[in-house]
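Q: For reference, the sequence and a predicted model appear below.
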Amino acid sequence: MFQAAAKTLSIASTSSVSRAILFSLRHYCKKTPTKLRVSEALSGAELGENVKVQGWVRSVRPQKANLFIHVNDGSSLQPLQIIAGSELNDPLLTFGSAIEVTGILKKSPHQKQPVELEADRVRVVGKCNPVDFPFKIKERHGLEYIRQFPHLRCRTNAFSSLLRIRSEATTAIHSYFKDNGFMQIHTPIITSNDCEGAGELFQVEPSGPAHEEDEHFFSVPAFLTVSGQLHLEVMSGAFSRVYTFGPTFRAENSQSRRHLAEFYMVEAEVSFTESLEDLTKVMEDMFRSATEHVLAHCAEDVDLFHKHVTPGHRDTVDAMVKKRFPVITYSEAIDILNRSSQKFAFPTYWGCDLQTEHEKYLVKHCGNIPVFVTDYPYDLKPFYARDNQDHPEHTAAAVDLLVPGVGELCGGSLREERLDLLSARLQEVGLEDTYSWYLDLRRFGSLPHGGFGLGFERYLQCILGVDNIKDVIPFPRFSHSCLL
């Protein structure tokens, strides 16, 4: 009946009223549109079908007869082109506005875009004043500029690409551990121990009048975790391979490009190992596996960074993926630094702690690819690092992975499993009572084991070439700054 009425109207009248009735009847006769994400539409899903797309306007170009709109919903770097009749134009249809579009998805005649949506309805869901909006159409804003707007920067191409890469890298790391027999452990955010021993802790206490007289809510001082390592060591007494991936906190009064007060750590423990090579293999394989996954699944997003944000960095990434990571000892590293003609701000000598400038030089010296540095001076490492008991150089079975542009990415060690040596070390640093439970792990079924931690934000800096760590995390937290 409706089809017959539509046919009659199309023949009988060309008046504006008749055209409006005809349009309504045709629209009514169509089946309910299929809702698609922009990435699904661009893939050609539902080609030739009536579809609905929702997203934000990236550009509007009105012409005499048609209206061209680019819309994106965050699922893809590339926007979807909408072609609409000029009668569908709306004063509220501006850059940044949220819209809903229905129409027929068609193959595009233009080579630069696979499909386009021929719209029969465009509805503005949320308006946006382009004058007040801090990001301007067709303008490429730098990472430092958009960092001023943490609540809005996800609307930009660069940061939306970063967030897709971050999400995919998270998936890749979890997949690596699952495929290699590791079990995920949810280690606590609130803890009573200081794993690193550096004292850079955020103490946790409840607020409000109901708790004013409480000495400690947990009866002991409690802190936001600096590492899940010690809890993973508990689990390594029952499971041979465990890992955790979650937020960690350091009350470090730093405004540097490498440090945050809240960041994400990937940490793993491997049981029944007596060799640093077992740990370096996991570190290298995980790095390579995750990076290959990101390059394959986020090609356009990574290219955006390598072309417009960090030009030329792709060659560095390709070298990191293809070449094996060299291994040098701390002593060899000090020799390399001492022979260097470069003037360092911090002096280099056996027993010094390697600074960022030293780490970056060692990476370049080794071919600008990641390099493992092993067997650090025993006194530089925390109480849990295994004593190599070598003379005259007293070293620990510890390893750091240094990477281009960042410096230290991973830190790990074999753990001291010998009860007498660990007890003596804890007595030496005055922590034997605090870590009596940790000694129990050595009393009951002790085993040789080791592990490491990887800073996730530094990993993203490394593969993308981003200079400032604040530009690879959605909401950066650092001293004197906790926006949102």
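A: Received it, and whenever you're ready, just let me know what you need. Everything quoted here is computed from the prediction, not taken from an experiment.

Q: When you work out contacts or count neighbours from here on, use the C-alpha atoms and nothing else.
A: Noted.

Q: I'd assumed Pro91 was in contact with Pro130.
A: No: using C-alpha atoms under 8 Å, Pro130 is not in contact with Pro91, being 11.8 Å away.

Q: Which one's more surrounded, these two?
A: The residue with the greater number of neighbours, taking Pro130 and Pro91 and applying other C-alpha atoms under 10 Å, is Pro130; the counts read 14 against 7.

Q: Now do the contacts for the residue nearest in space to the middle of the chain.
A: Closest to where the C-alpha atoms of the chain average out (C-alpha atoms, centre = their mean) is Arg166, at 3.3 Å. Neighbour list for Arg166: Leu460, Val472 [criterion: C-alpha atoms under 8 Å, 6 or more residues apart in numbering].

Q: Can you tell me the SS state at it?
A: helix (DSSP: H, G, I helix; E, B strand; the rest coil).

Q: for the one 10 residues further on, same thing?
A: Assigned by three-state DSSP, the conformation of Tyr176 is helix.

Q: for it, what are its contacts?
A: In this structure, Tyr176 makes contact with Met286, Ser289, Ala290, judged by C-alpha under 8 Å, 6+ apart.

Q: Next one for the comparison:
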Amino acid sequence: MITSRLMVLRRAVCVSWLSSCVRKQNYCSSAKKTRVREALTSLDSGSSIRIQGWVRSVRLQKNNLFLHVSDGSSLHPLQVVASSDLNTRGLTFGCAVDITGSLEKSPSHKQRVELQAQKIEVVGECNPVDFPFKIKGHHSLEYIRQFPHLRCRTNVFSSLLRIRSEATAAIHNFFRDNDFVQIHTPVITSNDCEGAGELFQVEPAGNEHSLDEENPHFFSVPSYLTVSGQLHLEVMAGAFPAVYTFGPTFRAENSQSRRHLAEFYMVEAEISFIQSLEELMKVMEELFKASTEHLLSHCAEDVELFHKYNSPAHREQVNLMLKRSFNVISYTEAIEILNHSSEQFTFKPEWGCDLQTEHEKFLVKHCGNVPVFVTDYPYDLKPFYARDNEDQPRHTAAAVDLLVPSVGELCGGSLREERLELLKTRLARTGLDSTYAWYLQLREFGSVPHGGFGMGFERYLQCVLGVDNIKDTIPFARFSHSCPL
């Protein structure tokens, strides 16, 4: 007998496979999915298998019961045919089942094989009356967002989660293939990397953790949930040519927008021995394209579901982004483009002011709906670590943002200020010289020119899938006035 916990069915071929162990005769393997898939594709008709999953549909005919069962590993469920004589008490849409039977050639052109059930066990019953999702109901992303504990049961959100998992693997593969070292940067930190003050402070709860009056902080200093792992990556960039981190970050933004979350995931990289934004932008563009190409080839049907039902015609947009080279303009050029347009902006574009979302989206559209790098921002708009462009007429920093269609800013990065005296001056001017004494010390011991960037993972998914609201790209959305579960 073959026990299967993962099932992948395609129009041309219907197979089942295991993530951990597959047994056929004396064959046992925990190898890659492709090897397991090849082994099970060769199953003879009549092979005995066992599946475990959740019922997606139930259809009763005179002599037979037809079920579609999914375990979340694929968009396509497996058809199960059972005799009406079998004990099917509690068998309803949404229930969990454990089924044993034989794999047979299907008479229907919709699937190659089906499972002829010999035994059906209802492991977990489901009340179909109160269950918020219906067999034939159309469930929008906005509707299922009301049920964060149940929305993974729907086709659209299970597809999103598989896409998210595959995109994570693609990003790690890119950095591994390019010899980056992964660094696990801390979630709790004593620095405010961005300098915006949008921090969640961390202190123990309850009187049992009470501290003395002279030192009221658990870590002896104020500590926060991280807004970025960049400064810790800069530490590591003093020992490795290229490092990256991929983990949760937190911003205490009182925002209900479609682009912001209080907890989200960031991909951040730091590269030593680079001296131009062009080098940095090359890595950013390659990361985007390599990850997206991987996603489209390894998660094609799940991505197609979003492109077909959630964002029609978005696939053409994605293909264009992959085909074309990204545009590059300076911040000064961007302001000129905005001021010469006929668009009526809510926020007037002025040199020295940050670009708003409406400005970013317009610039992308102006550049042919292809991602655009905006470089050389006003020096005072960027944090203390951004390198000073001393040779430019206006006081700018060697900083860059990557703007993408529908989303706006996806990535932000800069060359870092490696010149000790310039860095000392800026930190002193902002009153941070004592707080970041350790950061200054990095420049005293073997410092090199370096730079880095961060990419919002959920915004990346928004961009590739055409998802309008960022709350629909993460398993459990956290934003102001909302923290269920």
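A: That came in fine, so what should we check first? What you see is a predicted model, and the numbers here were worked out from it, not measured in a lab.

Q: Quick check: TM-score for this pair?
A: Comparing the two superposed chains by TM-score structural alignment, normalised by the length of the first structure, the resulting TM-score equals 0.92, with 453 aligned residues with a C-alpha RMSD of 1.1 Å.

Q: sorry, back to before: show me what the residue nearest to the centre of the first structure lines up with in the second structure.
A: With the correspondence set by TM-score structural alignment, Arg166 of the first structure lines up against Arg164 in the second structure.

Q: Helices of the second structure, residue ranges please.
A: Along the second structure, the segments classed as helices by DSSP state H run 33-41, 141-144, 155-177, 230-236, 277-298, 300-305, 314-323, 331-339, 357-366, 420-429, 437-442, 457-465.

Q: could I get the ones you listed as CSV with distance to Ile183 of the second structure?
A: As requested, the helices of the second structure are exported to CSV (distance: least, C-alpha to C-alpha, whole Å):
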stretch, distance to Ile183 of the second structure
helix 33-41, 28
helix 141-144, 34
helix 155-177, 12
helix 230-236, 7
helix 277-298, 18
helix 300-305, 30
helix 314-323, 29
helix 331-339, 32
helix 357-366, 31
helix 420-429, 25
helix 437-442, 18
helix 457-465, 17
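
Q: Please identify the most buried of those.
A: helix 457-465 (a mean of 23; mean count of other C-alpha atoms under 10 Å).

Q: neighbouring contacts of it?
A: Contact with helix 457-465 of the second structure is made by 164, 259, 264-267, 292, 303, 306-307, 311, 314, 318, 404-407, 410, 467-470, 473-474, as judged by C-alpha under 8 Å, 6+ apart.

Q: so of those, which ones are in strands?
A: Those of the contacts of helix 457-465 of the second structure mapping onto strands are Phe264, Tyr265, Met266, Val267, Val404, Leu410, per DSSP state E.

Q: Quick check on those residues: which are buried?
A: For those, a neighbour count by 16 or more other C-alpha atoms under 10 Å gives the buried set as Phe264, Tyr265, Met266, Val267, Val404, Leu410.

Q: List the contacts of the residue nearest to the fourth one when sequence neighbours are not counted.
A: If I follow you right, that is Val267 of the second structure. Leaving aside its chain neighbours, Val267 of the second structure sits nearest to Phe246 (4.6 Å; criterion: C-alpha to C-alpha, 6 or more residues apart in numbering). Listed by C-alpha under 8 Å, 6+ apart, the contact set of Phe246 of the second structure reads His184, Tyr265, Met266, Val267, Glu268.

Q: any idea how far the first one lies from Ser158 of the second structure?
A: His184 of the second structure sits 28 Å away from Ser158 of the second structure, taking C-alpha to C-alpha, to the nearest Å as the criterion.

Q: likewise the last one?
A: Distance, Glu268 of the second structure to Ser158 of the second structure, by C-alpha to C-alpha: 27 Å.

Q: same deal with the second one?
A: Here the criterion is C-alpha to C-alpha. By it, Tyr265 of the second structure lies 19 Å from Ser158 of the second structure.

Q: And for the third one?
A: With distances defined as C-alpha to C-alpha, the gap from Met266 of the second structure to Ser158 of the second structure amounts to 22 Å.
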